[in-house]
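Enquirer: The following comprises the amino acid sequence and a computationally predicted model.
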Amino acid sequence: MDIKEALCVRPLHVGTLAQSQRGGQGGSRALCPPRGLQECPLCSQEHGRERCWFSPQRAQTDPSLCRPSEKVTLDPETASPFLLLSADHRTLRLAEGFQDLPDTPQRFTDSPSVLGSRGFTAGRHYWELEVGKGHSWAVGVALESVQRKDSLSIALGKVWALRLDWDGQYTALHGLPALLALQEKPRRIRVHLDYEGGQVTFYNTENMAQILQFKTSFTEKVFPYFWLWSADTFIRLCD
């Protein structure tokens, strides 16, 4: 493996530091960062985690580097009556019919949408999700002020999402939808949010190939966003 191309190189667990200084077992590899690489500040601050190093170039291109994924769950208070959430609020399916739920200001009604339980006003964050083999889903982010009582087409000015349409066409959703020509059909997707940088980026988690990137600017809280309109598929948030 070329160490400069490695996303995260883990030569030595911090718990073996004392051993290596005494010449004991477990300290066979050097603690000094390999040439041209820098130590991850997150790992160096968290005892019990393995230390790792990466290149400055990688730090610029991968905003999630050495940051833990967010523990995103689905917010039942925003879930459309068309949607069915699992008991742990991590899996989303289309309900068999329109459910009798309180019509609160927070709830989506005309759009089969739901927000994540946590919003962001700063920083870099990412979460991963799995989609089923079916069509008619969208994942991304939305502003807190997104319209809750209108269709998705009306709300698009405040949504940045990747959608798979009923005909198998992938679309970039924001304002006027734009068709995408993807070589692969991603089943597991990583969504990156860089709040200050104004970027929302989607990756195919299996090979970390970039699918889509939006560039904008945010001035209010941003939430994970999910849309589903097919009984043949699901959206599941990953651990």
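Expert: That came through, no problem. These figures come from a predicted structure and were not determined experimentally.

Enquirer: When you work out contacts or count neighbours from here on, use the C-alpha atoms and nothing else.
Expert: OK.

Enquirer: Distance check, Leu237 against Trp127.
Expert: Taking CA to CA, to the nearest Å as the measure, Leu237 and Trp127 are separated by 8 Å.

Enquirer: Touching both of these two, which residues are there?
Expert: When CA atoms under 8 Å, 6 or more residues apart in numbering defines a contact, the residues bordering Leu237 and Trp127 alike are Val72.

Enquirer: now the end-to-end length of stretch 128-136.
Expert: Terminal residues of stretch 128-136 lie 18 Å apart, using CA to CA.

Enquirer: Go ahead and name everything in contact with that stretch.
Expert: With CA under 8 Å, 6+ apart as the test, stretch 128-136 has contacts from 69, 163-168, 187-191, 205, 228-230, 232-239.

Enquirer: Mind checking which of those residues are buried?
Expert: Neighbour counting with 16 or more other CA atoms under 10 Å marks 69, 163-164, 188-191, 205, 228-230, 233-238 as buried within the contacts of stretch 128-136.

Enquirer: neighbours of Asn204, just the number please.
Expert: 19 (other CA atoms under 10 Å).

Enquirer: now Cys43, what's its secondary structure?
Expert: For Cys43, the reduced secondary structure class is helix; criterion used: DSSP: H, G, I helix; E, B strand; the rest coil.

Enquirer: my read: it touches Cys66, true?
Expert: Yes - between Cys43 and Cys66 there is a contact under CA atoms under 8 Å: 7.4 Å.

Enquirer: Tell me which of the buried ones among the contacts of stretch 128-136 fall in strands.
Expert: Members of those lying in strands (criterion: DSSP state E): Arg163, Leu164, Arg188, Ile189, Arg190, Val191, Leu228, Ile235, Arg236, Leu237.

Enquirer: Alongside the first one, take a look at this:
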Amino acid sequence: MAIPWLHHYAARYIPHCVWNWICEAAEDVALDSESANPGLLISGDDKRMRCGLERIDVTMSQGRFDGWWCVVGQEGYTSGRHYWEVEVGERDWRLGVAKASAVRQGFRPLNTDTGYLTIRLERGTDLKALTVPTTPLPQNQVPRKVGVHLDYEQGQLSFYNVEKRSHLFTYNEKFTEKLYPLFGTVEVVKDLVVRPAGVREPCLCPGPCLWN
């Protein structure tokens, strides 16, 4: 079920049937601590992250971020539909996917030219998709919980404001390599949290909902 029309309806409420179809692809995503920037603190259950006050002494490798404060998921995808939700901070974060060939070292831009398909919040209000050039997103739609839906065969990566059940942005391209969930934050107080797959936000319908 491809949904190519979604990019025309940014900040619009997603119909029940489409939202339920998206959530059917929900799965538990865990952070890969072996890829985490040494400045990040990863929780023991690999579900929470934030910046520490000092860099951790870790083994460096090509798979570990040493510039941007990022980490990828433990599992990469080469087929199928996958959906995960993230509680983000209020100042600066990024979410999306990293291609297997994307370089993780240094401070080069993490955008479509370097193998990253992401959205980012800067300074608490500047929400954008890191296309080349960047694509500004509605500032009144800055989310606190973000849903990420990957449809590998259809070549779609979509982002949603979970609490408002609204569409934020969709990347469309032909995927040819493994894609890893990507998470980034610079917050030192509030954790970025990968939500359990079974958690669902309450419906926005007034009264009992017949669609869930």
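Expert: Yep, it's here. Note that the structure is a prediction, hence the values are computed from the model and not measured.

Enquirer: Could you look up the next helix or strand downstream of the helix or strand hosting Ser158 of the second structure?
Expert: Taking DSSP states H and E as the definition, Ser158 of the second structure sits inside strand 156-161. Read in the C-terminal direction, the helix or strand following strand 156-161 of the second structure is strand 166-172, with elements assigned using DSSP H and E.

Enquirer: post-alignment, that following strand versus the first structure, mean distance?
Expert: Compared with the first structure after fitting, strand 166-172 of the second structure deviates on average by 0.8 Å (mean CA distance after the TM-score superposition for the first structure).

Enquirer: just checking, what packs against that strand?
Expert: Using 3 or more CA pairs under 8 Å, 6 or more residues apart in numbering; DSSP states H and E as the contact definition, the elements that strand 166-172 of the second structure packs against are strand 156-161.

Enquirer: The strand it packs on corresponds to what range in the first structure?
Expert: Following TM-score structural alignment, the aligned partner range for strand 156-161 of the second structure in the first structure is 199-204.

Enquirer: what about that stretch, how far off from the second structure?
Expert: Mean deviation for stretch 199-204 of the first structure: 0.7 Å (mean CA distance after the TM-score superposition for the first structure).

Enquirer: contacts for that stretch?
Expert: Defining contact as CA under 8 Å, 6+ apart, one finds that stretch 199-204 of the first structure is touched by 140-141, 160, 162, 186-194, 209-217.

Enquirer: in the second structure, which spans are helices?
Expert: Taking DSSP state H to define them, one finds helices in the second structure at 16-23.

Enquirer: centroid residue for it?
Expert: The geometric centre of the second structure, computed from its C-alpha atoms, lies nearest to Leu95 (CA atoms, centre = their mean), at 3.1 Å.

Enquirer: Do me a favour and get the end-to-end distance for stretch 139-149 of the second structure?
Expert: 21 Å.

Enquirer: do the same with stretch 128-141 of the second structure
Expert: By CA to CA, the extent of stretch 128-141 of the second structure from end to end equals 11 Å.

Enquirer: so it matches what in the first structure?
Expert: With the alignment judged by TM-score structural alignment, the segment of the first structure matched to stretch 128-141 of the second structure spans residues 171-184.

Enquirer: and that stretch, which residues are buried?
Expert: For stretch 171-184 of the first structure, by 16+ other CA under 10 Å, it's Thr171, Ala172, Leu173, His174, Pro177.

Enquirer: nearest to Leu85 of the first structure, of these?
Expert: The nearest member of these to Leu85 of the first structure, counting by CA to CA, is Leu173 at 23.5 Å.

Enquirer: and the residue mapped onto Asp191 of the second structure from the first structure, how far is that from Thr109 of the first structure?
Expert: By TM-score structural alignment, Asp191 of the second structure lines up with Phe234 in the first structure. Per CA to CA, Phe234 of the first structure is found 19 Å from Thr109 of the first structure.

Enquirer: again with Met208 of the first structure
Expert: Taking CA to CA as the criterion, Met208 of the first structure is separated from Thr109 of the first structure by 35 Å.

Enquirer: Compare these two and say which is more crowded by neighbours.
Expert: Between Met208 of the first structure and Thr109, counting by other CA under 10 Å, Thr109 is the more crowded of the two (23 against 12).

Enquirer: The more buried one reaches Thr78, doesn't it?
Expert: No - the pair Thr109 of the first structure / Thr78 is not scored as a contact, 9.0 Å apart, by CA under 8 Å.

Enquirer: outside of the match of stretch 128-141 of the second structure, which residues touch it?
Expert: Applying CA under 8 Å, 6+ apart, the contact partners of stretch 171-184 of the first structure are 156-165, 169-170, 211-212.

Enquirer: just stretch 113-125 of the second structure next, same as before
Expert: Stretch 113-125 of the second structure is contacted from outside by 90-99, 101-103, 108, 110-111, 126-132, 139, 142, 157, 171, 182, using CA under 8 Å, 6+ apart.

Enquirer: Quick one: residues contacting the match of Asp191 of the second structure.
Expert: Phe234 of the first structure is in contact with Thr91, Leu92, Arg93, Leu94, Val131, Gly132, Gly134, Leu228, counting by CA under 8 Å, 6+ apart.
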